[in-house]
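Novice: Take a look and give me a structure for this.
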Amino acid sequence: MKKTFLTILLIGAESLLLGINAQTDSSAVPRDGISAPREAFLADTIQTSRISAPVLSHGTPRSSFSGEMLRRLSPASAADALGFFPGVRIKDYGGIGGMKTVDVRSLGSGHVGIFIDGQRITNAQNGQVDLGRYSADELESISLNNAQRSGLLMSAEEYASASVVHLRTRKPSFDGKDWNLTARFKAGSWKTFSPSIRAEKRIGKVSLSADASFLRSEGDYTFRINNEYEDTTGRRKGGDISSSRLSLGLWASPFGGDLSLRAAVYKSERGLPGPVIRRLSGLFEPSDRQWDLDRSVQGSFRKSFGTFDLLLNARATADRLDYESEVTGGSSIRNSFSQRTASLSAALSWQPLGWLSGGLSLDNRLSDLNCDVKYFDYVSRVDTRAAATLKIDAGNFALQPSVLFTRVEDFTEGAAKTLVKVSPAVVATWEDGSGIFTARTFWKDIFRVPTFNDLYYTLTGNAAIRPEYATQADIGFDLVSPEGWKHQFRLSADAFLNRVRDKIVAVPVNSQFRWSMMNFGEVRGGGLSLSLTHSCRLAGLSVNSLVTYSFEKATDRSDPGNIGYGGQIPYTPFHSGSAVVTAAKGPWELCLSLLCSGKRYSASDNNRETLLKGWSTVDLNLSRKIVDIGKSRLKGIVSLTNLLCARYEIVRRYPMPGTGASIGISLEM
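Specialist: The predicted structure follows:
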């Protein structure tokens, strides 16, 4: 692992020393700070290779991939791209179809809000949003903000999480044409193939888009689990997936405002292999199976009225999940879950003075869940949130306090007590006047609402369970190269402290066959996150690099009498990092990426039995323009994942794939 981290640092240092003659970006920053065009590499495209000063609107740590960079990195899903951000861990159960959830600074995936085009993706049943379902091909950008964005015009939901992930879908850009067409096909290891097509059309002042994609994979990769207790090899079975996605988009400008509409359907069937445990028959545990059908429609309208800005959002979803699992005796049981949501949101920002602005927002969401599990009662939830924020911009210093009001009421047999909470937060930034150095800090107290499964699931739910609280504190800075320098770089550093109280955990009651949800745990943590970006040109070669490093210590403080008290919490490495280097010259484009993690433990009882070794993976993407005629382009792409064939586990006994290869072709017209 020491060699791996040394390699990361050397990549960043080498890129920094090679920097010559780059341009700077002087793009304007919107008043509400919603977008961030001034973040090179992380928020701009590699093709333009630009860096400039951060702006006061970003008072919280932010990381982002966008544009051409996202396509050159070529992640399989949104989750794979997020794994390169500092402080982020993707919980991956292995394989193409395995569930992928995101955890930021060890607060748990339930404290991460996932948004698509500014509207939250929710799962009231279990709180888990599977980011593996979202293809990076249809996204224009992926960004992560710790705490929340520092903008004024946003929904109250954005204040309601410890960190937020924003997925921004591609908006048509016609460049003098009235239509665009993009077709892609990729085939690779484990009988994987994935075609996709995107069509865009402009009709007057209206832009339309249609995306369709399909994925099929057997997912039958070989694996090896090797430690001091065992050396197990085999082939992963039951990890197949077949999925399809269709989305339609519309953009228009009625009544002098901006309107966007999006409808999407996702359908899949997949196997979910269990942990690798050899049976007496010599075979490994077969997989459970899952069928998904998710439908959503959402719309957004934004308009300015002098010093006022108005944002209206609406979203409706209907999801169905069928789950089949094996029970004792080799038989299986299948259950169906139906979940619906409908939400409305209104946000208003006002800037009466140059140094003073504010924002108000109100959200209402209705969720329900029904299933055929025995003794389960239909449950619905009304979730109301209101947020108010004030921003004082006094020259080089900006202060933004905010407060969130939450009311959650459930309707079912034996419903939990109505929840009413007020959550404060404050963000402050200071810059030196030249835009070279910016310091920032934030403090936030927030909570996550117990899910339907936490409260009501048959035999395990506990209607008396309390919310899980998280308190965050952060201080950091950004240092960027001055305008006109030959070396373009940006260094970001943050030190943070977290505390999670009333952690929701499952504990056995009476026997190992009956569990219940309880408020039992407390976690205290802190750490350091670093990221360095750099851009240069060398002998006609455009080179960009990103290096990140995170140190984190998050300890279990639940019960002083417990053997795991004071131990590092499960699956949190002390050290982790990443590196991405891209190079482009003429028709050739190369992207080399590295992910690494130090040692971890599978339980708070940190000992040899629970130790998981560190790991690192290297991926390579190489593309070349085959034909470039007018505005049409044909490109070939070769990808190698886990190039060095590292044998590792992110979750104990869920081995990850070895080396994989794929070849693809892309046609843009």
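Novice: alpha carbons only for contacts and neighbour counts from here, please
Specialist: Will do.
Novice: mind listing the helices for the chain?
Specialist: Per DSSP state H, the chain carries helices over the ranges 2-18, 67-73, 78-82, 452-456.
Novice: ok, residues contacting the first one?
Specialist: For helix 2-18, contacts defined as C-alpha atoms under 8 Å, 6 or more residues apart in numbering pick out 487-489, 532-538, 543-547, 577-579, 581, 596, 616.
Novice: one more time with 10 Å
Specialist: Residues outside helix 2-18 that contact it (C-alpha atoms under 10 Å, 6 or more residues apart in numbering): 1, 486-489, 531-538, 543-549, 575-581, 594-598, 615-617.
Novice: What about those residues, which are in strands?
Specialist: Those of those mapping onto strands are 488-489, 531-538, 543-549, 575-581, 594-597, 615-617, per DSSP state E.
Novice: Drop anything exposed from those residues.
Specialist: 488-489, 531-537, 543-549, 575-581, 594-597, 615-617 (16 or more other C-alpha atoms under 10 Å).
Novice: Neighbours of the residue lying closest to residue 62 once chain neighbours are set aside, how many?
Specialist: Leaving out its chain neighbours, the residue that sits closest to residue 62 by C-alpha to C-alpha, 6 or more residues apart in numbering is residue 145, at 4.6 Å. Using other C-alpha atoms under 10 Å, the number of residues around residue 145 comes to 22.
Novice: let's see this one next to it:
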Amino acid sequence: MFKNFLFTFVIFLSVTTSAFSKVSGADSIHVQDLKEVTVNGQAIKNARASMPIQIITNKEMALLNANNVSDIAKYFSGVTIKDYGGIGGMKTVSLRGMGTQYTGVSYDGVMMSDIQSGQIDLGRFSLDNISEVSLTNGQPNDIFQSARLFSSGGILSLRTKLLDYNKDQSIAGKVVIKAGSFGLLNPSLFLTKNINEKWAFNLSADALTANGQYSFLQYYGSTDNLSEKLTRTNSDVKSLRTEMNWLYRIKEKESITFKTNFFGSERGLPGSVTFYNTYDSQQRLKDRTFFSQIHYENLISDRFQHQYFAKFNISDNHYSDRDPKYSITNGILKDHYLQKEYYLSSSFQYKLFEPMFLSLATDWFYNTLDINSNVNFKNFQYPTRHTGMANLATKYVTERLTLGANLLYTLTREQVQTGNASPNRDKLSPTANLSFKLLENKELRIRAFYKNIYRLPSFNDLYYQDMGNSNLRPENSNQYNIGFTYLDTEIPFLSEFAIMADGYYNRVTDKIIAIPRDMFHWSMTNRDKVNIKGIDISLKASVKVKNSDLLKLKSNYSYQNAKDATQGSDNFGEQIPYTPLHSGSGSLSYEHKKWEVGYNMIFSGIRWIGQTTDKTNKMDGYTIHSIFVSKNYKQWRINAEIIDLFNTQYEVVKFYPMPRRNFRITVAMNLGK
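Specialist: A predicted model of the protein is given here:
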């Protein structure tokens, strides 16, 4: 299978190397204005970034057979998606083998959080109000950010369709209806309006429903010659998301933005599928998440800028399960989880002299977790955590050289109502990065960075019933990266070309794992060390075929050698679970007048579900092929898709089969302007 992927990748490479684009760029310093040719903003960010960044715009999302943010993330190099199957199954992202908790998710400049598990479900984010999705290794290239954005091993950043004030006061927007296999129906609405010279707003809403009843093959025996066609059950989902943004423009380059967001869902949690297992999962999950935030930004002065955030977030989750083993409660388990977060942030940036910038950001946030259950958590400790962060950063930017460094200070103070709280933590985490243009008249740049960061244990790690360990130490990681970017402006007939390649080494110590205390009980402990060596390669090109026709190509490849490095461990030298050695993606689209057709491919190599690479732990690799065709007519756009064209049976998480071949149709109508 790897040979098949390699062949496809070489085809992409051979075609794209015949295409180069006219691009140059400016660095991501918030106010820096280098005097160069104005070009595509996405290419600019990629070209000069000292921290590797990949960006997919709203226009590109329409070409990727994607229905939510997790589908988009699959097209980034270095990413591993965990998908528990089904339409409503949880979907999380891990970057460069470091684990889900190391990848932060930023939503319009503010980090999303889940203090209970440390994992953000990407399946909850619709694409209909998203203007850009980007993935940055290490941390943001723009130093004018909140301190919290510097506290992860990488950032998946979501940018919504922000307000853009102009004198046109008419309503504009878009109405979209998606329908597809497995009972999928997904209507959405986006509206924006400038009320007057000071006020503007936008509103977005989408609903989704699906029965999730897709077929899969259950194989019996070791030869795969005996199988049965079954239907996935308890995989239904209903969800509703609404968001409203208000912009108040105090004066030019000074504004206040108010945001409110609600997400609610009810879904089945499909169980694992094993040999001759006829048990249908009865697990259900109801989510209610609400957050409100305010952002003040002042960019009036070219020398000094400042911004402030305040946010309140509440997450209410109800989990239930029907099973005869809960005989004491008439066969039903009910768990209720309630999280709250209060967040404040301030950021300042000062231009010391023309190419030199200095920034200071301070954050404070307070988290609580309450759990009530009719069966479990009788002795729950009801933890709270105060976290303070301060980040001092500097950046030097010229036409050919970018140098950056920052120092992040983190402190935590925890309390519990009963038992022992986790110890207070204080930590300094340094980062350094650079980018250098090798040739004056060619966009060939090298880049490198070093980053130290640590992951605080989640409340589940510390306080979960019978498993939590309040004495856990934070995981500590060191990240090293060196790579290059190349852009060309001199080859004709080509409108865009970009290549990025990075090699990296990550070392994680005090890895938090679960180990058995006895036959029936497990406990969280600091034990493992993990060494991760890898390569990420990205290619992108747009070729002018004839007239206004455009051929777009994009491909990514990742090599992740992620080994257990714990001396004396039975698993020493083994690949860590669910991290493929080889993975990648590719896309090809052709635009002709009002028509567009395209092909997308996602590849994952062999993975292992346990700590030993024996046959019983092996998961086969897979390649998923998808196609689409779309037509624009006046204010209308119609898009038809076939996902998993060849009806491939595969699993991302062992025993959780994914949907096979399915269809989706999207009808969109632009409103107003």
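Novice: if we can go back for a sec, the corresponding residue of structure 2 for the residue nearest to residue 62 of structure 1 and residue 45 of structure 2, how far apart?
Specialist: Here residue 145 of structure 1 is matched to residue 136 in structure 2, going by TM-score structural alignment. Relative to residue 45 of structure 2, residue 136 of structure 2 is positioned 11 Å away (C-alpha to C-alpha, to the nearest Å).
Novice: any common contacting residues for the two?
Specialist: 52-55.
Novice: Of those, which is the most crowded?
Specialist: The most crowded member of these, judged by other C-alpha under 10 Å, is residue 52 (29 neighbours).
Novice: Tell me the counterpart of residue 218 of structure 1 in structure 2.
Specialist: By TM-score structural alignment, residue 218 of structure 1 lines up with residue 211.
Novice: List the contacts of that match.
Specialist: Taking C-alpha under 10 Å, 6+ apart, we find residue 211 of structure 2 in contact with 86-88, 181-185, 232-238, 267-268.
Novice: How about residue 302 of structure 2?
Specialist: 30-32, 349-351.
Novice: between the residues you listed, which is nearest residue 441 of structure 2?
Specialist: Ranked by distance to residue 441 of structure 2 (C-alpha to C-alpha), those are led by residue 32 at 20.9 Å.
Novice: Which residues are in contact with that closest one?
Specialist: Neighbour list for residue 32 of structure 2: 26, 302, 351, 354-357, 397-398 [criterion: C-alpha under 10 Å, 6+ apart].
Novice: Tell me how far residue 538 of structure 1 lies from residue 598 of structure 1.
Specialist: Distance from residue 538 of structure 1 to residue 598 of structure 1, counting by C-alpha to C-alpha: 34 Å.
Novice: Now do the same contact list for the residue minimising distance to the centre of structure 2.
Specialist: Centroid-nearest residue in structure 2: residue 156, 4.2 Å away (criterion: C-alpha atoms, centre = their mean). Contact analysis of residue 156 of structure 2 by C-alpha under 10 Å, 6+ apart lists 53-55, 69, 73, 93, 95, 103-107, 111, 133-137, 139-140.
Novice: Same check on residue 614 of structure 2?
Specialist: residue 608.
Novice: what separates the counterpart of residue 508 of structure 2 in structure 1 from residue 109 of structure 1, distance-wise?
Specialist: When structure 1 is aligned by TM-score structural alignment, residue 508 of structure 2 is paired with residue 500. Distance check for residue 500 of structure 1 against residue 109 of structure 1: by C-alpha to C-alpha, it reads 13 Å.
Novice: And residue 383 of structure 1, by the same measure?
Specialist: From residue 383 of structure 1 over to residue 109 of structure 1 the distance is 20 Å, taken as C-alpha to C-alpha.
Novice: what do we get in structure 2 for residue 387 of structure 1?
Specialist: Here residue 387 of structure 1 is matched to residue 391 in structure 2, going by TM-score structural alignment.
Novice: what number of residues lie near the residue nearest to its match when sequence neighbours are not counted?
Specialist: Among residues not flanking residue 391 of structure 2 along the chain, residue 408 sits closest, at 4.4 Å (C-alpha to C-alpha, 6+ apart). Burial measure for residue 408 of structure 2: 23 neighbouring residues, criterion other C-alpha under 10 Å.
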